[in-house]
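> sequence first, then the predicted structure:
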Amino acid sequence: MKKSGSNRSNFIILTSLLVLYLAGYIIYHFVLQLNNLNTVYLLYLLITSILSVLVISIDEKNYLLLSGSFILVSIHITLFVIENLHLFGIEDVYLLDSFNHIVTTIGLIMFVMGIYIEITRNHKRDKMNHLSNELNESFYMEYLNKTNELLIEFSNQFINKHGLTTDRMSIDKDTYKTYILPDDAHINPFDIDAKYRIKFPGMKDYITILMKGDISVTDRIVYMGFDVSSRERILKRFSQLEQEYEKVLKLGSDYICKLSKDGIFQYASPRYAALFNLKPDQLIGRSIFEVSNEVKWFLEAVTNKTDTRGFGKFKSENDVWISWNNSVTVNDKGEVESVISVGRDITDLVLLNKSLEEQSNHDHTTGLL
């Protein structure tokens, strides 16, 4: 996989300008018998080189290189002025010349250190891109504006997973579009965050890719495509399980609700909502403190961060006795995220117990066996 075109271009320009500057500096300071025209030309060359480095250092946010370049530009302009002070009758420039050499040395040190930092950064970028190439199932793509050509380079992981026989290919846009599943033909494959299914030559099945990039670099546009097929399958399966879970809850006989840590209903089964003579969508988003006076169990669960159990009677057309199991969910920081409450109708059991108690009392009173 290639590294960023902008970083690579800046690095090449930076290295070239460094060589150019050092060559000019050596010639200017150590080659004798230069006439004024040559002197002006070399000063112009040096200042132009350093100004270019100055621009690149701003782009790369290399402040040490920026400072060194700024000092060198200023010093070279000052040097030109010093060498022409005799035109104004000033001959003794020893102190100015000494100061100039000291500051020039400092500027050169900062300049070289800035170059070193830039080389180190590029080395890190190479390592990071290499790791990305080894670990990600992705491909790098450049679109050349002038030739309408696409240059595609596949990562090792992508090649190994899909059995490709080549690590790169050069095609035009129209050919690339023929690799896309016809059902996804309406999607612009070069949009940011475009997601579509594609099958490159040599692949057995279509895969889902997510495009990132759309970064303009001089005469080309750079993209990265990531294979997200596994993630899509997981999300699809999760969606199916969620739907199945919803159906089970709707068909189930239990009373189920999910509350946020602040007591806001996030889910309510139809039977639970019916306890308040509401439908689930009328209950979701409302606070338990708004619809019920029985909130002690919720406050206890949230405050103590522990699961609780209990039972209670709900009055509707017929009194309903419900046994509750309340479960607290916490995040990795130990903070309460939600409370899930599941209730089961135990009315028949309660009525049976009452009936047995009444029979027992009756037998005890009458003395009948």
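Here it is on my side, so go on.
> going forward, measure contacts and count neighbours with C-alpha atoms only.
Noted.
> in what helix or strand does Gly225 lie?
Taking DSSP states H and E as the criterion, the element that holds Gly225 is strand 220-227.
> which strands and helices sit next to that strand?
Judged by 3 or more Cα pairs under 8 Å, 6 or more residues apart in numbering; DSSP states H and E, strand 220-227 is in contact with strand 138-144, strand 207-217.
> pick the most buried one from those.
strand 138-144 (a mean of 23; mean count of other Cα atoms under 10 Å).
> tell me the buried residues in the following helix or strand past that strand?
Later in the chain than strand 138-144, the nearest helix or strand by DSSP H and E is strand 149-154. Residues of strand 149-154 classed as buried by neighbour count (16 or more other Cα atoms under 10 Å): Glu149, Leu150, Ile152, Glu153, Phe154.
> relative to strand 207-217, how tilted is the strand holding Gly225?
If you take axes from the mean of the first three to the mean of the last three Cα atoms, to 10 degrees, strand 220-227 sits at 160 degrees to strand 207-217.
> here comes the other one, which I'd like you to weigh against the first:
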Amino acid sequence: MAPYESDDAVGAARDEETRSGRRKAARYAVPVAVVGVAAATIGLVPALADSGDPDLPKVTAQQLIDKIAKSDVQQLSGTVKISTDLGLPDLGGLESGLASGLTQGSGSGSAADPRSRLTELVSGTHTLRVAADGPDRQKLSLLEQGSEYSVIHNGKDVWGYDSKSGQVSHGTEAAAGKDRRAEPPATPGDFAEQALKAVDDTTSVTVDGTAQVAGHDAYKLLIKPRQSGTTVGAISIAVDAKTGMPLKFTLTPRSGGAAVLDAGFTEVSFARPAASTFDFTPPKGAKVTEQKDGKGPDEGAAKPGSGKGLEGEGAKGLEGTKGASGGTVLGKGWTSIATFDTGAKGGLPTGAKGSDLGGVLGSLGDKVSGKFGKGTVFSTRLINALITDDGKVYAGAVTKDALVKAANAGK
């Protein structure tokens, strides 16, 4: 068995990673359901070049973690391909109604509002163009067939533009700071940052050879849970050998098959982008919606990085703490389960006025029962959630049996 780092070394790595994360120029929010419970024990296993892969100097996992933490890329431009396969069912055209019910009250209602547009990244394959020039200028464009959606941060202004509808969303840097959901996911580094936030003994982290990603030599960092009962199989992060910036992030489920999340650069340059990249003027006749500095119907909701709801500072820091709506996190590491009481009897939400969201959700879930009473479990290839008939919710990257056991223990 390989030796492991001391607790002091592991803690120091986590602190350095947190400080470095605050420096990064192109920092965006992360889908919280993907890597909110990641944790790590650092294995001192050196990287060995596989046949056909770059022959790089040997490094330990601890050294690679340090390299990521110290990475401070200020300028870049490139293309990122993101594929998400949660195994969500085909709703036969009901997707829009379901999404409306689940997101009612969030965002400004504009087709250019990042808070509503980011739900598109939950499934399917998407191509993003990203660019950054220091902490004050970033741009992300979601490329679609015949259209494009862009978020541009230039100085104090944050613009969202949907070319298909011609709508524009405008806010300020201060507003975006109050509502992190206005910051879309952009690069593999965004996902890697969350996966490495918490460090404890529930996970093994080793170096798993080398690779070439977007023409750059890279080391592969492998993160695997030690706990049973989780739906997570492994996380692989390809780290640029020169800059330490993550170039590719892949999360595979324990059940096998295709990756749940695969995000990687297909091309990337660390040269300074042209200043005109970040220029934006609303097209003539465009409908411009002004954001209200984070104030609105969704103020106070759980925000990425706020420690509320299902996310926060990692499983170790969240254990037994209070979250949004009086929620708590049970357990630790990969088998953490977030639980809260909706206060709604009858279990399933009804959704927007005139919609049958409860009926739609009920048809997609599995009925379960136990000491807690009765409820419905909704399953994906990664995240499962139990909604009991008395309005309690249990959710995490855990099996259905683990959710039922947690609900039984809660009675």
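Here it is on my side, so go on. If you're wondering where the values come from, they're calculated on a predicted model, not measured in any experiment.
> quick one: TM-score?
With the length set by TM-score structural alignment, normalised by the length of the first structure, the two chains reach a TM-score of 0.18; 108 aligned residues with a Cα RMSD of 6.8 Å.
> centre-most residue in the first structure?
Lys212 (11.4 Å; Cα atoms, centre = their mean).
> just checking, that one touches Tyr223?
Yes: with contact defined as Cα atoms under 8 Å, Lys212 of the first structure and Tyr223 form a contacting pair (5.7 Å).
> return the distance of the longest helix anywhere in the first structure from the chain's centre.
Ranked by residue count and defined by DSSP state H, the top helix of the first structure is helix 94-135. Relative to its parent chain, helix 94-135 of the first structure has a centroid offset of 30 Å by Cα atoms, centre = their mean, to the nearest Å.
> same for that helix, what does it pack against?
Using 3+ Cα pairs under 8 Å, 6+ apart: helix 94-135 of the first structure touches helix 5-30, helix 63-82, helix 156-162.
> want to throw those helices into CSV with distance to Glu300 of the first structure and mean neighbour count?
Listed next are these as CSV, based on distance: least, Cα to Cα, whole Å; neighbours: other Cα atoms under 10 Å:
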stretch, distance to Glu300 of the first structure, mean neighbour count
helix 5-30, 58, 15
helix 63-82, 56, 19
helix 156-162, 51, 17
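> distance to Val342 of the first structure for those - can I get that in a markdown table?
Below are those laid out as a markdown table (distance: least, Cα to Cα, whole Å):
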| stretch | distance to Val342 of the first structure |
| --- | --- |
| helix 5-30 | 58 |
| helix 63-82 | 61 |
| helix 156-162 | 45 |
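> among those, which comes closest to Lys258 of the first structure?
helix 156-162 (41.5 Å; Cα to Cα).
> buried stuff in the next helix or strand after that closest one?
On the C-terminal side of helix 156-162 of the first structure, the closest following helix or strand by DSSP H and E is strand 168-172. Buried residues in strand 168-172 of the first structure, counting neighbours by 16+ other Cα under 10 Å, are found at Arg168.
> what packs against strand 168-172 of the first structure?
When contacts are defined as 3+ Cα pairs under 8 Å, 6+ apart, strand 168-172 of the first structure packs onto strand 149-154.
> show residues contacting the strand it packs on.
Residues outside strand 149-154 of the first structure that contact it (Cα atoms under 8 Å, 6 or more residues apart in numbering): 1, 138-144, 167-173.
> which helix or strand contains Tyr219 of the second structure?
Judged by DSSP H and E, Tyr219 of the second structure forms part of strand 216-225.
> tell me what whichever helix or strand comes after that strand is packed against?
Using DSSP H and E, the helix or strand that follows strand 216-225 of the second structure towards the C-terminus is strand 232-240. If you count contacts as 3+ Cα pairs under 8 Å, 6+ apart, strand 232-240 of the second structure packs onto strand 203-213, strand 216-225, strand 246-253.
> can we see that at 7 Å?
strand 216-225, strand 246-253 (3 or more Cα pairs under 7 Å, 6 or more residues apart in numbering; DSSP states H and E).
> now these as TSV including mean neighbour count and distance to Asp240 of the second structure?
Formatted as TSV, those follow (neighbours: other Cα atoms under 10 Å; distance: least, Cα to Cα, whole Å):
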stretch	mean neighbour count	distance to Asp240 of the second structure
strand 216-225	24	4
strand 246-253	24	6
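> quick check: which of those strands is nearest to Pro114 of the second structure?
Of these, nearest to Pro114 of the second structure by Cα to Cα is strand 246-253, at 22.6 Å.
> next helix or strand past the closest one?
strand 261-269.
> in that next one, what counts as buried?
Leu261, Asp262, Ala263, Gly264, Phe265, Glu267, Val268.
> correct me, but the fourth one touches Pro246?
What it means is Gly264 of the second structure. No: contact criterion Cα atoms under 7 Å: Gly264 of the second structure and Pro246 do not qualify, at 8.7 Å.
> now for these two: what residues contact both?
Here Gly264 of the second structure and Pro246 have Pro188 as joint contacts, going by Cα atoms under 7 Å, 6 or more residues apart in numbering.
> re earlier: got a markdown table for the buried residues of strand 149-154 of the first structure, with distance to Met110 of the first structure too?
Putting these into a markdown table (distance: Cα to Cα, whole Å) gives the following:
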| residue | distance to Met110 of the first structure |
| --- | --- |
| Glu149 | 42 |
| Leu150 | 41 |
| Ile152 | 40 |
| Glu153 | 38 |
| Phe154 | 40 |
